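*Asks:* Please find the sequence and the predicted model below.
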Amino acid sequence: MSAVTAHGLRDGLKVVGRGVRHEPFLFGVAALGGLVYGVGTAAAGWVLGQVTQQVLVPGFQTGKVDGPRLAWWLLLLAGVALVTAGGVLARRAVAGKVMYRLQRRYRQELTGKYLDLPVSWHSSHPGGRLLATATSDVEATWQIFSPLPMGIGVVAMVVTGGILMLVADPVLGALGLSVLPALALLNWVYQRRIAARIARMQTLRGELSSIAHESFEGSHVVRSLGVEDHETERFRTTAEALRDADVAVERTRSLFDAALEALPSLGVLAVLAVGTARTAAHTADVGDVVQVSYLISMLSSPIRSIGWVLAELARAAVGWGRVRAVLAETGALSYGGQDIRPGGPGELTLAGVGYGHPQPDGTTNDVLSEVSLRIPGGRTAVIVGPTGAGKSALASLLVRLTDPTRGHITLDRTDLRDLARDALRRHAVLISQETFVLDDTVRANVTMGSGDWHDEAVWQALDTVRLKDTVSALPGGLDARVGERGTTLSGGQRQRLALARAVIRSPRLLVLDEATSAIDPHVEAEILGALSERFRDTTVVLVASRMATIAAADEVVYLEAGRVRQHGTHAEVFATDAGYRRLVTAYNHDTRQREETS
């Protein structure tokens, strides 16, 4: 066996060991069912041989059948068949339960890991690949527990049947058992051939999932740029490669399945040929020939499960490698045990904060550097800066979607890293420009499945964001479905729906990252006014570029090249920083130029 094959087999057996440790009792029941099936099948062969030798042969010789003896052996055969059927039932039902419980367990672990890892990690890992890991890779990892109990039963069948064959007739038994080395060699070759094909198939499944995910996520871009044909071709090329890989796997399986079924049949023919000669020479009994032939023939179908087990071991090793790679990822956010004191707005303090996007080579591309500022509780601060200044990165840090690479951020003098897992989520909300809307009802999109809010609270939140009249006009009101990605709503309405999610939670810290960019300026002013009135005890941080929004804030944080250039009121920063003046007046200046030209 090659080093690669041995390594894959060893890793596959480690996966089996891990699964058995998770589900020892259920696996034990399934394995016991497999053993009963294997031993029962071999015992049926012995009973059949005894019926032939003790009932049928004397019946042919005397012309009479011993009824009571025949009934006894038939009852025994029925009993063996009943016990064997019970073993088959336990093997199949419980093995399936073990497999699905393990799949559920690791899908939950992966989901938890995805949630723990920061946004910076997700930005460097395609969503389609992560989805494939949680679905097809987890399935591939634990699929081994479907054929494994049967494989155990087949081993028991071979051992028990081999002993019975040798006891019945050493010559015929040895001849029948000579098939086993050939089967073992065939399985070895099979495992070597199938491992690489399965690895390629799993890789292509992940690639196809990634392409589909990207195309669906960017459907508007694809259509607006007219690159449907390119995306279709990209998907088709990978889909065809996956098809070819699947066909290669199934072709290999079918070829070896045929060979695995043919070998026992050849063994039966050899036993019948030699057994006939030995019976004629009175050195073997007819019942022994029947027993050995039956036992060999019974191997033709179940023995294929050995190849199935070996193939699934290789597949399990590949799947587990991908699952383990995610579970072993470091950088997950750690949490303390502290909570935020109830009541009152939250005071934000940043001390020497720096942040860089992780790069594939392990380095970081610095986005923020030495950001230090204090935003008193209950104030509204607006973050302003040119493209690439680090505004969105700073917004993400404030609600701890990721951690700074340097420095500290505190809320009410408590470092965000020291807060309990759910503490910050109960008190801080981030609404970004890229609004995500569920294909569900308005109510479900506002509550997001959390909390126990009555319809009155939902309506109040919608009224605050000036969406109440729109929802009231929809068929079904709060029960109206908004379609995939909110296709029944405009861009501004989707943003207001997202704002309602924050409003209903009454956060102490509200961070809006260009969350009103698609809303009409007049409506935006109404919403911001309503938010100020409703959330007097809430600290609000806005990332904005409109002059009206900026001027209405209590203070301005002007970022440039990842550093705080100015921090003060709009009037103060406007009077002292020329770069800030050019930035916030650029839109009005360009508008006047266009009007004069026209």
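*Replies:* Thanks, I have the structure now.
*Asks:* only C-alpha atoms for contact and neighbour calcs from this point on.
*Replies:* Fine.
*Asks:* Where is the longest helix in this protein?
*Replies:* helix 228-280 (DSSP state H).
*Asks:* The structure to be compared is supplied as follows:
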Amino acid sequence: MSDQTARPAGRAERRGTTAAGFRVLGVGIRREPVIFTLSTLGSVLFAVLTVADAWVLGWSTDNVVIPAFRDGEIGAGMLWAVVGLFLGVALLRAVGIVARRLGAGIMQYRMQAHTRRAVTRQYLSLPMEWHQRHPTGQLLSNAYSDVEAAWGPIAPLPMALGTVVMMVIAVLQMLVADVVMAVVGLLVFPAVVVANLAYQRLASPLMTRAQALRAEVSEIAHESFDGAMVVKTLGRETEETDRFSAKARELRDVTVRAGRIRAAFDPTLASLPNLGVLVVLAVGVHRVTTGATDAGDVVTVAYLLTIVSFPIRAIGWLLGEFPRSVVGWRRAKAVIDATGSMEYGRATIPALERGARLEVDDLAYSYDQDAPLLQDVSFSVEPGRTVAVVGATASGKSTLTNLMTRLVDPDAGSITVDGVDLRDLRPGALAEAVASVPQSAFLFDDTVRGNVTLGADIPDADVWAALRDAQADGFVAALEHGLDTMLGERGTSLSGGQRQRISLARALARRPRLLILDDATSAVDPEVEARILASLRNGGGDTSLVVVAYRKATIALADEVVHLEDGRIRDRGTHAELLRRSPSYATLVNAYEHVPAEES
């Protein structure tokens, strides 16, 4: 997603940050119009009642405070009137605050949840080719920090809109009270505009870079966690720490620079209205002494100008979040708008009480159009039969398994199960009949039962049966809590062979009619592997098998062998036939004969 990490192209983009920020907010308003309206009405109520405070203060000055100094006494009725006015205004203003904050918070969290769901749904719909082009750390950042940044300004938006109303009413009241003092006080607005333009120009590129760096830091951390075993066994802790530290320091420096700009921007906005108040007081004192205005008008205008400072700060908070918001939204939106989704039909695979028939017809696939990985691949697997796929490294075996499980679609040709093209199936239909076990077994931080069932309603008797077929029932029964034993993150409490057998049991528990094993027993010793495959053939005779294998003992159990070479089928037949007539096949399978087995 190169557009996500690109820096702003120039001055025009920086000038468009404010407009882009308002467009992002428009998305949220259209999504949650009712909550936005209620929150804004609460903010407007707060704004009107805040300005009403100025009127109460001015009225009290002219009708209670000054007469009290002049006459030496305050009437009880007037005193209670002032107290009642202030209390009434305060209570109504509190109602407005609650409505504003509650609505703004709900709106922000709903938009974050909605956008995160949209991003993650898109992750599920996009094909594997798209995921292979985007680092995991970046995808995590898109779904979390970018979404959070995108909707940062939505919470202060109702407050900012309400304070605009407050500012309009306050300005009108200032003009009614005294035009000269109002004009003097309002000179702060051009200064605020200049300050905001300067802030946007300086902060926008830094915010863009900071969001990109957050994804890079997340990516490095994810790689280090995933490769913890490699890092520790090769003594690369220092290098990995240095790599992470360098990127984290870069993120820190960029964020600090942006923070310094924000630290100068916020107090500048806060100080400009205060300077205006001082000027208004100076002008007001002169006008009172010359009889041009009343003291109450000076108090009213000065207080209204302090009120105006709050809307300025509120708008500043909103505008200050725009650079990060725009960057976060663009990064999240790039995922939502990504193309290449996998299309589905409405067909299903017939529910038959026998193994499925798989047919691969004239298949072709390439990661790079100039270098096809698979070409003219055709073979079939009859119900209940076992076919072994054998080939050297990079011959296309794993890609073929990805195509047979429709993780990717072929460039040409077709794959059918019981006569139904995989591209015509409805979502989820393939998993009802076909299961795949990859070489790299992934286990969750859950119990043995949870890792086998993955939340499906599978009785314990069926779980144990699947474990027996996978030759895993013995070591599972020996665990302290049996099926309830927690396996730890990625199954770290088990050996590689044990993890593979749990992964195999997970597939078998669903009783697939076609089982595809992509070197799924590579970490198991040959004797155990032979028992597993014999169990699958004898105990599950109604299941068709496709086995990517390299061991002679495994290949010999297959009814037919498909020999892949440079992405094409070099030969097909039984293991014995290929050994007799294909020197390249014999050389390949004999090369593994004396390779020591991995830990079981």
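*Replies:* Nice, I can see it. Model, not experiment: these values are computed from the prediction.
*Asks:* Please state their TM-score.
*Replies:* A TM-score of 0.95 describes the superposed chains when it is computed by TM-score structural alignment, normalised by the length of structure 1; 586 aligned residues with a C-alpha RMSD of 1.6 Å.
*Asks:* roughly how far is the following helix or strand past the longest helix of structure 1 from the heart of the chain?
*Replies:* Proceeding N to C from helix 228-280 of structure 1, the next assigned helix or strand is helix 286-298, under DSSP states H and E. Its chain's average C-alpha position is 49 Å from that of helix 286-298 of structure 1, according to C-alpha atoms, centre = their mean, to the nearest Å.
*Asks:* Trace helix 286-298 of structure 1 over to structure 2 and give me the residue numbers.
*Replies:* The aligned range for helix 286-298 of structure 1 in structure 2 is 295-307, by TM-score structural alignment.
*Asks:* Mean deviation, the matching stretch versus structure 1?
*Replies:* For stretch 295-307 of structure 2, the mean distance to aligned residues of structure 1 following superposition is 1.6 Å (mean C-alpha distance after the TM-score superposition for structure 1).
*Asks:* Could I get the buried residue list for stretch 347-359 of structure 2?
*Replies:* By neighbour count on 16 or more other C-alpha atoms under 10 Å, the buried set for stretch 347-359 of structure 2 is 347-349, 354-359.
*Asks:* how many neighbours does the residue mapped onto residue 130 of structure 2 from structure 1 have?
*Replies:* Matched across to structure 1, residue 130 of structure 2 falls on residue 121, judged by TM-score structural alignment. Residues lying near residue 121 of structure 1 (other C-alpha atoms under 10 Å) number 16.
*Asks:* Point to the residue nearest the middle of structure 1.
*Replies:* Nearest to the geometric centre of structure 1 sits residue 134, at 1.4 Å (C-alpha atoms, centre = their mean).
*Asks:* Any figure for the gap between that one and residue 308 of structure 1?
*Replies:* Here residue 134 of structure 1 is placed at a distance of 23 Å from residue 308 of structure 1 (C-alpha to C-alpha, to the nearest Å).
*Asks:* circling back: what does the residue nearest to the centre of structure 1 align to in structure 2?
*Replies:* So, by TM-score structural alignment, residue 134 of structure 1 is matched to residue 143.
*Asks:* Enumerate every residue touching that match.
*Replies:* 116, 119-120, 332 (C-alpha atoms under 8 Å, 6 or more residues apart in numbering).
*Asks:* tell me which element the aligned residue in structure 2 for residue 171 of structure 1 falls in.
*Replies:* Here residue 171 of structure 1 is matched to residue 180 in structure 2, going by TM-score structural alignment. Following DSSP H and E, one finds residue 180 of structure 2 within helix 179-185.
*Asks:* Mean deviation, that helix versus structure 1?
*Replies:* Averaged out, helix 179-185 of structure 2 is 1.5 Å away (mean C-alpha distance after the TM-score superposition for structure 1).
*Asks:* now stretch 88-97 of structure 2
*Replies:* Looks like 1.6 Å for stretch 88-97 of structure 2 (mean C-alpha distance after the TM-score superposition for structure 1).
*Asks:* which residues touch that stretch?
*Replies:* 41-47, 49-50, 52-53.
*Asks:* Could you list which of these belong to helices?
*Replies:* 41-47, 49-50, 52-53.
*Asks:* Give me the neighbour count for the equivalent of residue 269 of structure 1 over in structure 2.
*Replies:* Taking TM-score structural alignment, residue 269 of structure 1 has residue 278 as its aligned residue in structure 2. Residue 278 of structure 2 has 13 neighbouring residues, counting by other C-alpha under 10 Å.
*Asks:* which residues touch residue 278 of structure 2?
*Replies:* Residue 278 of structure 2 neighbours (C-alpha under 8 Å, 6+ apart): none.
*Asks:* Going by neighbour count, which of the contacts of residue 143 of structure 2 comes out on top?
*Replies:* residue 332 (27 neighbours).
*Asks:* Residue in structure 1 paired with that residue?
*Replies:* With TM-score structural alignment as the criterion, residue 332 of structure 2 matches residue 323.
*Asks:* OK, contacts around that match?
*Replies:* When contacts are counted by C-alpha under 8 Å, 6+ apart, residue 323 of structure 1 touches 110, 133-134, 137-138.
*Asks:* Mapping onto structure 2, list which of those remain contacts.
*Replies:* Counting by both residues aligned by TM-score structural alignment, their matches' C-alpha atoms under 8 Å, the members of those that carry over to structure 2 are 110, 133-134, 137-138.
*Asks:* okay if I get these as a markdown table plus secondary structure and distance to residue 219 of structure 1?
*Replies:* Shown next, in a markdown table, are these (DSSP: H, G, I helix; E, B strand; the rest coil; distance: C-alpha to C-alpha, whole Å):
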| residue | secondary structure | distance to residue 219 of structure 1 |
| --- | --- | --- |
| 110 | helix | 27 |
| 133 | helix | 23 |
| 134 | helix | 24 |
| 137 | helix | 26 |
| 138 | helix | 28 |
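*Asks:* If we ignore the residues flanking it in sequence, what's nearest the counterpart of residue 474 of structure 1 in structure 2?
*Replies:* Mapped onto structure 2 by TM-score structural alignment, residue 474 of structure 1 lines up with residue 479. Nearest residue to residue 479 of structure 2, sequence neighbours excluded (C-alpha to C-alpha, 6 or more residues apart in numbering): residue 485, at 6.7 Å.
*Asks:* All set now, cheers.
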